[in-house]
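> no FASTA, just this:
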């Protein structure tokens, strides 16, 4: 079982053992499933918990996986000639040159954190020879080979990066600037 991801009003929960993704429509609470058998067997056989469900810039459902050779594997939900839903593999971009240039590292664990509207957030970590953990959070736009470094850190213990919305209670309405914050009234 993998953690659920909210995409276009539905929560998607991967169940690798059953080769499917459970879809729960949050408006109607209808439950359905998407077959994963059209994906490569190495993903299903090993139950890749680092597989992320997201959406493209056009709102299409996609699944992403970042391999340790710094390739970003992307599948978009489509239909075959018989009208049956399948996962269609997209061009697999290698991000290794960009990552090596940015981090100076050629080895490490690269993982997809989140994919929303074609924006992919990637996390990479490696352990130095003296046992220090180095971590990077990158931004990548699907359809390009460019990545942007968002944050870098060196830690002597484990660190877990995550993305969350800025809490609305911490945003005020500064009447002097003319900016109005939704939900501030």
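In hand now; what should we look at? Quick caveat: nothing in here was measured; it's all calculated off a predicted structure.
> could you use CA atoms for every contact and neighbour count after this?
Fine.
> can you tell me which residues contact residue 32?
22, 23, 24 (Cα atoms under 8 Å, 6 or more residues apart in numbering).
> in which helix or strand does it reside?
strand 31-35 (DSSP states H and E).
> list the buried residues in that strand.
Neighbour counts over strand 31-35 (16 or more other Cα atoms under 10 Å) mark residue 34 as buried.
> cool, and stretch 120-136?
120, 121, 122, 123, 124, 125, 126, 127, 133, 134, 135, 136.
> and the comparison structure, right after this:
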């Protein structure tokens, strides 16, 4: 039952037999969404770690700890996404090289040094990922895969909360 249905040089073509009663075409479409989200989450985690390692300034310790905490949380989401892909019979395309090519995020601003520069850069990237997750919530709803939909909802809620944590550092008065 664990035999490969298709196997070519293109890793996107991998599909495994599963007894899950979601049609193969639906699983393929959902796995495309999941692999895109996986790539973006991997990139987001590495960008958070970059900020964690390189933050400077008066709020160094607080931000250093916050960035590490957020990176750990994103790491958990990476694992959940990858496991959902393989649960649906797909291949989790989670190498750094694949993630770099497929991520929806812009490159990190390497001139960021001060804590607030890092907070702003991360807030921008969290907003992009949050929007993508909400789009995936709509698409998985249309495809009828409520389990993957629920996963995207769970991650979206947490990403929005972390965006709020980051934005709170940038706000000094009511807009």
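Sure thing, it's come through. Owing to the predicted nature of the structure, the values given are computational and were not obtained by experimental measurement.
> give me the TM-score for this pair.
Here the TM-score for the pair of chains, by TM-score structural alignment, normalised by the length of the second structure, is 0.22; 68 aligned residues with a Cα RMSD of 5.4 Å.
> surely residue 156 of the second structure touches residue 133?
Yes. Counting by Cα atoms under 8 Å, residue 156 of the second structure touches residue 133, with 5.8 Å between them.
> spit out the contact partners of the residue nearest in space to the middle of the second structure.
When Cα atoms, centre = their mean is applied to the second structure, the residue found nearest the centroid is residue 41 (2.3 Å). Residues in contact with residue 41 of the second structure (Cα under 8 Å, 6+ apart) are 74, 75, 77, 78, 103, 129.
> wait, which of those is closest to residue 36 of the second structure?
The shortest approach to residue 36 of the second structure among the contacts of residue 41 of the second structure belongs to residue 103, at 6.9 Å (Cα to Cα).
> of the contacts of residue 32 of the first structure, which is the most crowded?
residue 23 (22 neighbours; other Cα atoms under 10 Å).
> residue 15 is in contact with that residue, correct?
No. Using Cα under 8 Å, residue 23 of the first structure is not in contact with residue 15, being 10.7 Å away.
> so which residues of the second structure form helices?
24-54, 60-87, 96-102, 115-143, 146-170 (DSSP state H).
> nearest residue to residue 22 of the first structure in space, please, no chain neighbours.
residue 33 (4.4 Å; Cα to Cα, 6 or more residues apart in numbering).
> on that earlier part again, residue 16 of the second structure is nearest to which of the helices of the second structure?
helix 60-87 (8.3 Å).
> orientation of the closest one relative to helix 146-170 in degrees?
Angle of helix 60-87 of the second structure versus helix 146-170, following axes from the mean of the first three to the mean of the last three Cα atoms, to 10 degrees, is 170 degrees.
> chain center to helix 60-87 of the second structure, what's the gap?
A distance of 9 Å separates the centroid of the chain from that of helix 60-87 of the second structure, by Cα atoms, centre = their mean, to the nearest Å.
> now that helix against helix 24-54, angle please.
Using the same axes, to 10 degrees: helix 60-87 of the second structure against helix 24-54 is 160 degrees.
> check which residues of helix 60-87 of the second structure are buried.
60, 63-64, 66-68, 70-71, 73-75, 77-79, 81-87.
> do you know how far residue 121 of the first structure is from residue 147 of the first structure?
Going from residue 121 of the first structure to residue 147 of the first structure by Cα to Cα, to the nearest Å gives 9 Å.
> which neighbours do the two share?
Shared contacts of residue 121 of the first structure and residue 147, counting by Cα under 8 Å, 6+ apart, come down to 138, 139, 140.
> now those in CSV, with distance to residue 98 of the first structure and secondary structure?
Listed next are those as CSV, based on distance: Cα to Cα, whole Å; DSSP: H, G, I helix; E, B strand; the rest coil:
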residue, distance to residue 98 of the first structure, secondary structure
138, 11, strand
139, 12, strand
140, 11, strand
